[in-house]
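J.: Requesting a structural model of the entry that follows:
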Amino acid sequence: MVTAAQFLGTRQERIETLSKAAAEAYWKATTTGEEQYEQEYIKMQHELIELFSSKEDYAALKELLADPKCQRNGVVLRQLILLDHEYTPNQPDKTLLTAIVETETEIESEFTRFRAQIDGQAVSDNEILGILQTEIKSEPRRQAWEASKQIGNQVAERVIELARMRNRIAAEAGYKNYYAMSLAMQELDGRELFTILKRLEELTDEPFRRMKAKLDEQLTRKFGIAESDLMPWHYADPFFQEAPTLEELDLDPYFKGKDIEALACQFFQDIGLNAADILAHSDLYERENKNQHAYCIDIDHAGDIRVLANIRDNEWWMSTMLHEIGHGVYDKYIDRTMPYLLRTPAHTLTTEAIAMLMGRLTKNIDWLIRYTDISAEEAERLTPLIDEQLGMGMLIFIRWSLVMVHFEHEMYHNPDQDLNALWWSLVERFQLIRKPEGRSAPDWAAKIHIGTAPVYYQNYILGELMASQLHYSILDELGRPSYIGERSTGVFLIRRIFHPGASVTWNELLKNALGEGLNPDYFIQQFID
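T.: Below is the predicted model:
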């Protein structure tokens, strides 16, 4: 029988080499849109599939996991468990696995190159958002909203086929469907997850209805229409996943003409987290054929961390940069002396929590006072409005996320059902948005996550819950009313959250760092009560 050290040594070295090459190819593909890099990314993914699909390796891995010596060695056991999460979904037919990677990459590439059309003119995502945030007339808004969904028609059939293929893989691995397998591989308990989701649905239902009724009343006055005429395009973004700006509150002027990149760098420096090297490696401004979204990527788990963005001088992009750099500093401060497999965040939800904690700060009055030109008098006036704006944003985001989680859950249960009807039934249930009369289009497929980041959205919800838990924990640790500009904030995060990496499960991390597991009460206290 091969020893754990032998098994981990050779596999880990190969994984590190292939993962770094895949990350580099993905970066180049999304920053240039060039097919050669897409093909290189596919090649690296194929080689990773080849590695993780080894039946001989899988059998050896299972023997090691059952070995009492391995079970007594926490560092070894954790690496073996993480490898099991990679090998298990890759045991089915390699031809099928290859087809999934190729289809995912095709869809990702299509989103990267896609530019919506309005009256025959190509428009960017930023331009569509600009229309939905500023245009007063309903018809241009409708055109922009419909344009934002055009990509859905182009990719929907391939996304459905992906769901079928993913379900076949899950069935071969012994799971009910891909959704169930994904939760298991993410170390999430399905019952616990949906218990939390049900509680959030119930606790946010009435506050959301009140908030949306107030918002709808404002929109009817703004657009000069009856409440019964409000349509999806009257809201602030294509999916109603973010809050529109309150009538009395517009934070964009405080960021107009500001160097968003420099502000973000300074903030992290002030709390003891140096992000200058991350920004130096990043690609932050709009360019033709470049991916229009934003993400952070750890290329090598050894310090090469990058952010892709398309910065404009407004509050949305300031928040987005704080969010993405939040991911980046988490990656940066993981203990580099640990084995490669453990040099990642404890879980997707834990890195999302840090990103969300940071992204919220553009609606934190202490942050605004320190990093913008806001006066003390203006700050006093804006404080209740900002609190209302942030609370509204959290309600809207949670209800939108419930749409995504329930849609994916049902889609993998039966990918051949009427997904267009399923989507709008959930939008109407959770977001109280009317489906346009007669509309039957794959609007769900315009959300890139469904095709290329499947079964991911629950981590955003859990991340928001953890972010609120962290918020109160840091304040309690510092014994101060704010952690803005406090270098102790960075010390707390490095020692309690970042440094352990994936050496422990996410739930163990929370218990060790905060004294208890994930507790939704903090989010409810901060935004709902």
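J.: drop to CA atoms for contacts and neighbour counts, all remaining ones
T.: Fine.
J.: contacting residues for residue 442?
T.: 152-153, 156, 419-420 (CA atoms under 8 Å, 6 or more residues apart in numbering).
J.: Please read the previous query as pertaining to residue 116.
T.: Taking CA under 8 Å, 6+ apart, one finds 122-125, 147-148, 150-151 in contact with residue 116.
J.: Just put the residues you listed in a markdown table and tack on distance to residue 319.
T.: Below are the contacts of residue 116 laid out as a markdown table (distance: CA to CA, whole Å):
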| residue | distance to residue 319 |
| --- | --- |
| 122 | 27 |
| 123 | 23 |
| 124 | 20 |
| 125 | 17 |
| 147 | 25 |
| 148 | 22 |
| 150 | 27 |
| 151 | 26 |
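J.: Top of those residues by number of neighbours, please.
T.: residue 148 (25 neighbours; other CA atoms under 10 Å).
J.: top helix in the chain by residue count?
T.: Longest helix of the chain, by residue count under DSSP state H: helix 376-413.
J.: What residues of that helix count as buried?
T.: 379, 382, 385-386, 388-409, 411-413 (16 or more other CA atoms under 10 Å).
J.: that older thread, mind checking which of the contacts of residue 116 are in helices?
T.: Using DSSP H, the contacts of residue 116 in helices are 125, 147-148, 150-151.
J.: okay, those residues in a markdown table with distance to residue 483 next?
T.: Below are these laid out as a markdown table (distance: CA to CA, whole Å):
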| residue | distance to residue 483 |
| --- | --- |
| 125 | 34 |
| 147 | 42 |
| 148 | 38 |
| 150 | 43 |
| 151 | 42 |
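J.: Now do the same contact list for residue 46.
T.: Applying CA under 8 Å, 6+ apart, the residues near residue 46 are 98, 101.
J.: all strands for the stretch 351-500 of the chain, in order.
T.: For the stretch 351-500 of the chain, strands defined by DSSP state E, counting those that start in this stretch do not occur.
J.: Can you classify residue 344 as helix, strand or coil?
T.: coil (DSSP: H, G, I helix; E, B strand; the rest coil).
J.: neighbours around it, how many?
T.: Neighbour count for residue 344, taken as other CA under 10 Å: 25.
J.: now residue 355
T.: Residue 355 - counted by other CA under 10 Å - has 27 other residues nearby.
J.: Quick check: residue 506 touching residue 344?
T.: No. At 11.6 Å, residue 506 does not count as touching residue 344 under the criterion of CA atoms under 8 Å.
J.: Please report the distance of the nearest residue to residue 422 once chain neighbours are set aside from residue 156.
T.: Leaving aside its sequence neighbours, residue 422 sits nearest to residue 407 (CA to CA, 6 or more residues apart in numbering; 7.2 Å). Noted for residue 407: a distance of 14 Å to residue 156, by CA to CA, to the nearest Å.
J.: Next, the structure of the following sequence, for comparison with the previous one:
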Amino acid sequence: MDRPLPSLRASLDDFLAQLATLQYRHASGLSPDLPVRELYEDSPEISSLEAFAAATEAVPKARAKGDLLGVRRLQLLRDFIATQVEEALAAPAAEAVAQLEARSRLSVDDQTLSLGEALGQLPHEPGRGRRAVLESATGGFLWDNRGRYGERREACFRVAERLGASSYLALREDVSGIELQKLSEAAAETLRRTEDAYRDVLGYVLKKVEPTLRSLPSGNARRHDLQAGSQIPWLSGFFRREDEWPLVIRWLTEWGFHPSAHGRIRIDDEERPGKASRPFTAAVRVPDEVRLVVRKSAGLDALGSLLHEYGHALHHAHVSEQLPLELRRLGDASVTEAFATLFERLLTQEEWLKRYVRLPSATARDASRMAAFQGLTVLRRHCAKLPYELSLYTRGPSPERAEEYADAQRRALFVESHPGFFLFDVDPQLYVTRYLRAWALETRFTTQLTARFNEDWWRNPAAGRWLQGFFGRGGTDDAEALAQEISGMALTLPEAGDRLVALLDR
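T.: Model prediction:
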């Protein structure tokens, strides 16, 4: 390949469109398979070792010329290529896992369910005995098939060797610019600072699920109890399935956003078997074709998931068409996750809940605190996942990691987790780091929005236009650069935990 970077750039947009289409069809229930192997075989330039080497050599040259935008584009390409080399190596295992899950049949009492159906039912099951059966069935299935999931994780060691890195963690640090040890220390500090508030509200939530439930170490609460409690079932009557979509559309319209971004966002809300239980966004062409897959559900958690994915969709649909390809199509995932979380965190705003969900004041106060608890639970879960995943990618996916995973989750959440999830509850390429930085960035955005546009910034069209300005920049800036720009300070993860604790303590 004589000119690897031009060749890669020429096919990048079409490749990402095809990949997003495959992911959309799989998540929407249109296809039980995820045939990515053929896509990678047909696009060798996407995972070209020569392209990675060329981009690496070009970075210092661009930096010496003072071409900061060129440096940014090359950095994004290096991260993208490294990811695609891994994904190409993992494609056979990823296809096998997708087929395994699509064709899975789990016996649950008098039902036969797929893995996805069982996982989707579990948080919404009111009976503790039934939840225990579902957790045992799903965890047992994952444990029995740990070899398949382990094959996917093993690809990380091969990509490090292919790209000449001393280790997988060194490779991810190099291409992402994220200091893993520093972030791991911040995660540990976040766990320490949020523990008391989390445990206090956890006790309240568990008692709401079942009066005799107690958290660890004195009680016997399990992860499925926390999942059920995080659905906030005692408020379910206020978050009806048929109301959630119209209220989100009403809010966006009043705020000055076109709900479909003038046709760029295509909504798939059709009910069909095999459709993912949670909303999903697929950026097929940015900004012109963004697919938002929705399976309408009831509850506070379902509304939060819808808001989260709408944040992703609106971000992608408002990226400037004038940007260079890399800045339009690639970027620090922490940024888009921050925008998605910004939308999701609206559920912690009492006035938003009263205006759009039409909740009474006392109910809005309870719902906003429970939304903060949901956020804190997810934050603590991921703070515990980071050191576990650093160990996983150092020592490999052996069965010994299962107890390590369960212990980390136990200490963070104070409930017992099934060890069978130790390879399933892992996103590729240390995506956990993107989530953690996103939550820190979202805290900065919320602070700035409040300072600029007051507490009800979410109904001020000027605030929407301010956000659209950041949407339009695509991948131009990473999370650190945006944090410095809007606040003059570096990202600080414990700040995100402190803000959620403050919302709980109101």
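J.: TM-score of the superposed pair?
T.: The TM-score (TM-score structural alignment, normalised by the length of the second structure) is 0.87; 498 aligned residues with a CA RMSD of 3.2 Å.
J.: just to revisit the earlier point, test my guess that the residue nearest to residue 422 of the first structure contacts residue 424.
T.: No. Using CA under 8 Å, residue 407 of the first structure makes no contact with residue 424, being 9.8 Å away.
J.: Among the ones in helices among the contacts of residue 116 of the first structure, which one lies nearest to residue 332 of the first structure?
T.: Closest approach between those and residue 332 of the first structure, by CA to CA: residue 125, at 30.0 Å.
J.: tell me the contacts of the closest one?
T.: Residue 125 of the first structure is in contact with 115-116, 148, 292, counting by CA under 8 Å, 6+ apart.
J.: Quick one: these as a markdown table, columns for distance to residue 212 of the first structure and secondary structure too.
T.: Output for these, formatted as a markdown table (distance: CA to CA, whole Å; DSSP: H, G, I helix; E, B strand; the rest coil):
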| residue | distance to residue 212 of the first structure | secondary structure |
| --- | --- | --- |
| 115 | 31 | coil |
| 116 | 29 | strand |
| 148 | 23 | helix |
| 292 | 29 | coil |
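J.: hmm, what's the outermost residue in the second structure?
T.: Ranked by distance from the centre of the second structure (CA atoms, centre = their mean), the top residue is residue 2, with 37.4 Å.
J.: Surely that residue is within a strand?
T.: No. Counting by three-state DSSP, residue 2 of the second structure is not part of a strand but coil.
J.: Okay, it and residue 80 of the second structure: tell me how far apart.
T.: Going from residue 2 of the second structure to residue 80 of the second structure by CA to CA gives 20 Å.
J.: Who are the contact partners of the residue mapped onto residue 323 of the second structure from the first structure?
T.: Aligned by TM-score structural alignment, residue 323 of the second structure pairs with residue 338 of the first structure. Neighbouring residues of residue 338 of the first structure by CA under 8 Å, 6+ apart: there are none.
J.: who's in contact with stretch 46-57 of the second structure?
T.: Stretch 46-57 of the second structure is contacted from outside by 1, 4-5, 8, 11-12, 15, 40, 45, 74-75, 77-78, 81-82, 84-85, 88, 162-163, using CA under 8 Å, 6+ apart.
J.: how about a cut-off of 10 Å?
T.: With contacts defined as CA atoms under 10 Å, 6 or more residues apart in numbering, stretch 46-57 of the second structure is touched by 1-9, 11-12, 15-16, 40-41, 45, 58, 71, 73-89, 162-164, 175.
J.: Residue 330 of the first structure: neighbouring residues, count only.
T.: Residue 330 of the first structure is flanked by 23 other residues according to other CA under 10 Å.
J.: In which helix or strand does it reside?
T.: Element membership for residue 330 of the first structure (DSSP states H and E) is helix 315-332.
J.: what residue of the second structure takes the place of residue 406 of the first structure?
T.: The equivalent of residue 406 of the first structure in the second structure is residue 387 (alignment by TM-score structural alignment).
J.: Strands along the stretch 101-250 of the second structure, start to end?
T.: All strands of the stretch 101-250 of the second structure, identified by DSSP E, counting those that start in this stretch, fall at 106-108, 111-113.
J.: What residues of stretch 204-216 of the first structure count as buried?
T.: Neighbour-count burial for stretch 204-216 of the first structure [16+ other CA under 10 Å]: 204, 207-208, 212, 215-216.
J.: what about that stretch, how far off from the second structure?
T.: Its aligned residues in the second structure lie a mean 3.1 Å from stretch 204-216 of the first structure after superposition (mean CA distance after the TM-score superposition for the first structure).
J.: what sits up against that stretch?
T.: 198-199, 201, 218-219, 222, 226-228, 230, 234-235, 243-244, 246-247, 388, 391-392, 394-396, 398-399, 430-433, 524, 527-529.
J.: What's the end-to-end length of stretch 430-443 of the first structure?
T.: End to end - CA to CA - stretch 430-443 of the first structure spans 16 Å.
J.: Next, name the residue at the spatial heart of the first structure.
T.: Central residue of the first structure (CA atoms, centre = their mean): residue 460, at 5.7 Å.
J.: picking that back up, return the residues in contact with the closest residue to the match of residue 406 of the first structure other than its chain neighbours.
T.: Distance criterion CA to CA, 6+ apart; nearest residue to residue 387 of the second structure, sequence neighbours excluded, is residue 184 at 6.3 Å. For residue 184 of the second structure, the contact set (CA under 10 Å, 6+ apart) comprises 190, 383-388, 390, 433, 436, 493.
J.: again with residue 401 of the second structure
T.: So residue 401 of the second structure contacts 388-389, 391-392, 395, 407, 419, 422-423 (CA under 10 Å, 6+ apart).
J.: How about residue 292 of the first structure?
T.: Contacts of residue 292 of the first structure by CA under 10 Å, 6+ apart are 30-31, 111-115, 124-126, 285-286, 308-310.
J.: rerun that using 7 Å as the cut-off
T.: By CA atoms under 7 Å, 6 or more residues apart in numbering, the contact set of residue 292 of the first structure is 112, 125, 310.
J.: To which residue of the second structure is it aligned?
T.: So residue 292 of the first structure corresponds to residue 277, using TM-score structural alignment.
J.: That match and residue 428 of the second structure, how far apart?
T.: Distance from residue 277 of the second structure to residue 428 of the second structure, counting by CA to CA: 21 Å.
J.: got it, and residue 189 of the second structure?
T.: Counting by CA to CA, the gap from residue 189 of the second structure to residue 428 of the second structure is 24 Å.
J.: Buried ones only from the contacts of residue 442 of the first structure, please, as a ChimeraX command.
T.: Buried subset of those, written as a ChimeraX selection, criterion 16+ other CA under 10 Å:
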select :152,156,419
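J.: Considering the contacts of residue 442 of the first structure, which is situated nearest to residue 162 of the first structure?
T.: Nearest to residue 162 of the first structure out of the contacts of residue 442 of the first structure is residue 156 (CA to CA; 9.7 Å).
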